[in-house]
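Chemist: Structure of the sequence below:
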Amino acid sequence: MMMRMFKKGIVFIVSILFVLLTACNNNQAKTSSSDESNENGKEVVTIKVQTFGSEKTRLENLEDSAKKLNQELEAEGKNIEVKLETNAFDGSWEEYRKQFILAYKSKNEPDIYLTGHEDIAWLAKGNYILHLDELKDSEAYSDVYPTLWESVTWDGHIWGALQDTEARPIFYRKDVLKKLGWTDEEIESLPEKVKNGEFTVEDMTRVAKEAKDAGLVEWGILHRPVNGSELHMIAKNFGAELYDEKVDKLVFNKEAILETLRYFESLTQKEGVTPESITSMEWKNVHQMMIDGKALFWYGGIWNVFNYMEQGAEFDDIMKNFGFMLVPATEKGGKPMTLSHPFVHTVSSQTEHPELVIRLLELVAAPEYQAKHSVETFHLPINKSGADVEEFKNDEFLSTVTYMLDYTTFLPNHADFNKYADAYFKAIQSVELGKKTPEEALADMEVQLQNDLGDEIIVK
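Modeler: Here you go, the predicted model:
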């Protein structure tokens, strides 16, 4: 027994020594990043960059910007050379966030951390990142679409440098509407009618039912099969507030959420234009229904064009058969909408070179970089000058949906929004499956929110 305890003690001490040595090495790596010198005798400053996803242009644009920054520093007579140490993470969002926190605690985190705008609240609250208020007055960001600043604002400060954005339109099959008896002029003018509030959500449901009853499609309206932004977009369209920025609390707007749940019930249980089991389907199957013309309307995102192409659809066929419009208003004469999920660059509060990092982020906002990234990844530029680049203007698809940024909204920047989202998704599922009435689902959702969020939720 004593020997076993002795061995355990030795293992424990060795483990502690290993952790301490690792931390020391990490700290040395962090603090010695600017102690190197290149062959020209210049001080080498290493800036660590962490991105998410497979979009190569996010890193390529930063690397090109670093070259420009070095040219500027040389012209200024500075004896400094910036070197990027980059990493593109390919995994789950949960692991991505955990990885950053662990790296930060060991002082080995990236200087620039790319993430979704909704992470800003917990990053700022935890003092992980610097506020970047100066960017709003920077010439590099002077023509950013004004609404996008909302997505990076928390507690009265700007916390992220906008990297890209997108929109979530309604996709519709033009060929199905043609078979339904619509003229070419009526089909092509539909996005404008939506903009003017002449074509509403109720009209969309009516047309979807007509197409289904006529046997032209299997389903009239589809939405995402898993928890996510488009479902909250629908709630916001019915008037849900979701968040009170002044007190930094989430909002459970009961009347608006009830109307939203009644809408989902109508789609599945009453009008029958949406499969009641859609939340148990796979993404590829939902996409395939739109590709094959088996559904008329789709609450989607502009990047879904890329998804369709991955599943074998030809770009020319997509442009021929699909139209794209804003989410129609719920009332005649109302304002349509969409929702965006910008990716943003955040800056570590422990960075040793904030001025160089800021200059790098100003350079990467250049119009040509915005256009290149948008065209290659089916995103939208953050600034109007990016949308004016010929490469972008010549894109048949993206150039026709950029106007949607004038109608966009965002998810709340609140650290516990995922808890709200989980309760809301459960309510939608129960209503669409016919297991609960909207009223019952609403009541259960309220109980769950109060249990999970306590004082962090305002019930209205």
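
Chemist: from here on, contacts and neighbour counts on C-alpha atoms
Modeler: Noted.

Chemist: The nearest residue to residue 324 once chain neighbours are set aside: what's it in contact with?
Modeler: Leaving aside its sequence neighbours, residue 324 sits nearest to residue 171 (C-alpha to C-alpha, 6 or more residues apart in numbering; 4.8 Å). For residue 171, the contact set (C-alpha atoms under 8 Å, 6 or more residues apart in numbering) comprises 297-300, 322-325.

Chemist: Tell me if I am right that residue 171 is in a strand.
Modeler: Yes - looking at residue 171 with DSSP: H, G, I helix; E, B strand; the rest coil, it is inside a strand.

Chemist: now the helices for the stretch 251-400 of the chain?
Modeler: 254-265, 283-291, 304-310, 315-321, 354-363, 367-377, 384-387, 390-393, 398-401 (DSSP state H, counting those that start in this stretch).

Chemist: Following up with a second sequence; could you model it the same way so I can compare the two?
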Amino acid sequence: MKGWKRALSVLVLFLVWGSLVLAVENITLRAYVIGPGPMGIKKATNLELAAQRLNQMLEAIGSEIRVQVDVNFSELKWSPFADKFYLDFAAGKAPDIVTLRETAELAKGGFIVPMDEHVEQFWAMNYFDFYPNLWEGATWNGKIWGIPHDISPTGVWYRRDVLRKLGYSDEEIDRLLPPDGDTTLETLARLAQEAVKAGLVEYGILHRPSKGPGIYNMLLAFGAECYDPSADTLVFNESALLNFYRWHKSMVEAGVIPPEPPSWSTIHSTFVAGKTFATLASHIGTPAEWKAKYGLTDESLYHDLGFMPFPPTENAKKRGVKPSSVHDFPLYFVTSQSKHPELAKLLIMFATSSEACAIHSRYTLRPPYRRSAMYLLSDVEYIQKTAASVESVRPVPVHPKFWDYMDRVFEALKGVEAGVVNPEQAVEDLKMWFLAEVENGRLL
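Modeler: Sure thing, here's the model as predicted:
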């Protein structure tokens, strides 16, 4: 209670100080928000809602200040969206707030300001019930740099109805592919191959057509840890990476994975239509997009589809590797070019309230990032069933070179699957890049 009162006092003092010192009546804050795609729109509209809530408090204390927010929402992919931000920053035209995922790169380059003092000040008022593991994905070099506003644990979606056509009962399906992922990647692959050979599906397994958290999750399934947080250094696990590439090559040869990953629209549409057995390209909230764009029904979602974390390979499981889900934790950042950074932080605080969190979750079917929002989502059956997945999700490494590393891993994967390069050469080429480009990287 004392912590909450202290936070409220800080907020009131800030607002009163602003009303006495600042001569302006209207302050406009600019924000760049990425979906990517249309489903992330609530991350943008929640900033607009936050301005309304902040202005209500300003009015209540008699302040003449009013906050307006100009939000530029983009459905672009990550790279072109980031390019626009960096170009605008170079021109001195960066927004006050931006949503990106390259925390370490942004912090190291001086593009954003720390948020740890703000989080500490308003912990008891707003941030106390964020899931603790989310802060790990917001922290670099001992400081908190952004505020979580979304969570979408990766995993494996598969077609239960296809398995029924192969003769498996629901009890057998739950034993082979349990919701907690306590199985093996080989079991998933064997079932996918059965579905392909029976002519029930066009694709056995599809993965992302680009780098992303799902690729990192696949590496973890092979025991290829890529980051040592204790030393803040990237790791190159040669044997695990070789197994990763060899497995994908064998899956292409078996007709389970295509030699070239199809487009996102093909991945989503064929899975919803039952023409793909399993997709490794999606996350727990993807059904919202499938319902909005590809005709998925609630009946099919609950009866025909299954979801689980990424299972380890048989060898990795013997070594103690567990099923895993990851998330890349895009955050609300305040840029270093903001003329009103403290006001921007307050806007973000209101944009991540329990109310705002529940609005985002209800629209996207993604789990809430804070516990209190669950009370506002009691009528959303899907979220009630899947919310627990947040507590065990792992953040992708917060390191300046991590996404470059994943880009190289994925480009090599495309070459292996296309038959342009063999697994051994792919690993050797990747190793040469790692040694040349990753400072203090560790080889295993």
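
Chemist: Contact partners for the aligned residue in structure 2 for residue 97 of structure 1?
Modeler: Counting by TM-score structural alignment, residue 97 of structure 1 lines up with residue 82 in structure 2. By C-alpha under 8 Å, 6+ apart, the contact set of residue 82 of structure 2 is residue 100.

Chemist: re earlier: which one of the helices of the stretch 251-400 of structure 1 lies nearest to residue 211 of structure 1?
Modeler: helix 283-291 (13.9 Å; C-alpha to C-alpha).

Chemist: Average offset of that closest one relative to structure 2?
Modeler: Compared with structure 2 after the fit, helix 283-291 of structure 1 shows a mean deviation of 2.4 Å (mean C-alpha distance after the TM-score superposition for structure 1).

Chemist: Direction-wise, compare the helix or strand where residue 13 of structure 2 lies with helix 341-351 and give the angle.
Modeler: Under the criterion of DSSP states H and E, residue 13 of structure 2 resides in helix 2-21. Angle, helix 2-21 of structure 2 to helix 341-351, by axes from the mean of the first three to the mean of the last three C-alpha atoms, to 10 degrees: 130 degrees.

Chemist: Let me know the next secondary structure element after helix 2-21 of structure 2.
Modeler: Counting by DSSP H and E, what follows helix 2-21 of structure 2 is strand 26-34.

Chemist: check contacts around the most centrally placed residue in structure 1.
Modeler: Compute the mean C-alpha point of structure 1, and by C-alpha atoms, centre = their mean the closest residue is residue 341, 2.8 Å away. Residue 341 of structure 1 makes contact with 116-117, 165-167, 410-411 under the criterion C-alpha under 8 Å, 6+ apart.

Chemist: Tell me, of the residues you listed, which are also contacts in structure 2.
Modeler: Compared against structure 2 with both residues aligned by TM-score structural alignment, their matches' C-alpha atoms under 8 Å, the contacts of residue 341 of structure 1 retain 116, 410-411.

Chemist: residue in structure 2 matching the residue nearest to residue 324 of structure 1?
Modeler: Match for residue 171 of structure 1 (TM-score structural alignment): residue 157.

Chemist: Then residue 284 of structure 1?
Modeler: In structure 2, residue 284 of structure 1 lands on residue 265 (TM-score structural alignment).

Chemist: So what's the residue count around the residue nearest to residue 284 of structure 1 when sequence neighbours are not counted?
Modeler: Counting by C-alpha to C-alpha, 6+ apart, residue 311 is the residue found nearest to residue 284 of structure 1 once chain neighbours are left out, at 7.7 Å. Using other C-alpha atoms under 10 Å, residue 311 of structure 1 has 12 other residues around it.
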